[in-house]
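Student: Structure, please.
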Amino acid sequence: MAGGGGFAHRVMSYLVNELLVDSLANSKSFQRFAVRTSKQVEELSNIAAKKKEQFAEQMKDISETFKDR
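Tutor: As a prediction, this is how the structure comes out:
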């Protein structure tokens, strides 16, 4: 009988998760939040990629400067 509590917990957890997912999926405010967050993450990723390219170019320039000496 030790496994009975685990099964009941899994069933309750599943039901709560289903209710939560359904309510969030149908929530207009959560959808707006998700879209805004997604756009912000995408913008930050683009900024980070540009900075990475700039840094790589600077490192290339620095290494060429020291190579020429």
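
Student: C-alpha from now on. contacts and neighbour counts both.
Tutor: OK.

Student: Could you check how far the most centrally placed residue in the chain is from residue 55?
Tutor: Compute the mean C-alpha point of the chain, and by CA atoms, centre = their mean the closest residue is residue 41, 7.3 Å away. For residue 41, the distance to residue 55 under the criterion CA to CA, to the nearest Å works out to 21 Å.

Student: One more, so I can put them side by side:
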Amino acid sequence: MSLRSELEQYKAAWAQAEKDKQRLRLTIVQMLQYLSGDSFLAQQVASARSVGQKALNTKTQGDY
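Tutor: Model (predicted):
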């Protein structure tokens, strides 16, 4: 087997491993969302909104 063909095989295997990794990452995220019933996501959004609103309020109060 030539070095070039061996390198091509390694490249193909690496590309497949990257695809598998992405698919696994997506599956893990989907499982976490399912297990949390998306309430976790709702809490994160509410928390971010709260922090953003506090920052706006602080900035507004500081302007006066």
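
Student: Let me see the TM-score of these two.
Tutor: After superposition, the two chains reach a TM-score of 0.65 (TM-score structural alignment, normalised by the length of the second structure), with 56 aligned residues with a CA RMSD of 1.9 Å.

Student: coming back round to it: would you mind finding the match for the residue nearest to the centre of the first structure in the second structure?
Tutor: Counting by TM-score structural alignment, residue 41 of the first structure lines up with residue 48 in the second structure.

Student: ok, average deviation of the helix or strand hosting its match from the first structure?
Tutor: Using DSSP states H and E, residue 48 of the second structure sits in helix 39-63. Between helix 39-63 of the second structure and the aligned residues of the first structure, the post-superposition mean distance stands at 1.1 Å (mean CA distance after the TM-score superposition for the first structure).

Student: go on, stretch 19-28 of the second structure?
Tutor: Mean for stretch 19-28 of the second structure is 1.8 Å (mean CA distance after the TM-score superposition for the first structure).

Student: what's that stretch aligned against in the first structure?
Tutor: Following TM-score structural alignment, the aligned partner range for stretch 19-28 of the second structure in the first structure is 11-20.

Student: Work out the gap between the matching stretch and the centre of the chain.
Tutor: The chain centre lies 23 Å from the centre of stretch 11-20 of the first structure; the measure is CA atoms, centre = their mean, to the nearest Å.

Student: before we move on, what about stretch 9-20 of the first structure?
Tutor: Worked out by CA atoms, centre = their mean, stretch 9-20 of the first structure lies 24 Å from the chain centre.

Student: now stretch 9-18 of the second structure
Tutor: For stretch 9-18 of the second structure - counting by CA atoms, centre = their mean - the centre lies 23 Å from the chain centre.

Student: Stretch 12-29 of the first structure now?
Tutor: Centroid separation between stretch 12-29 of the first structure and its chain, computed with CA atoms, centre = their mean, is 20 Å.
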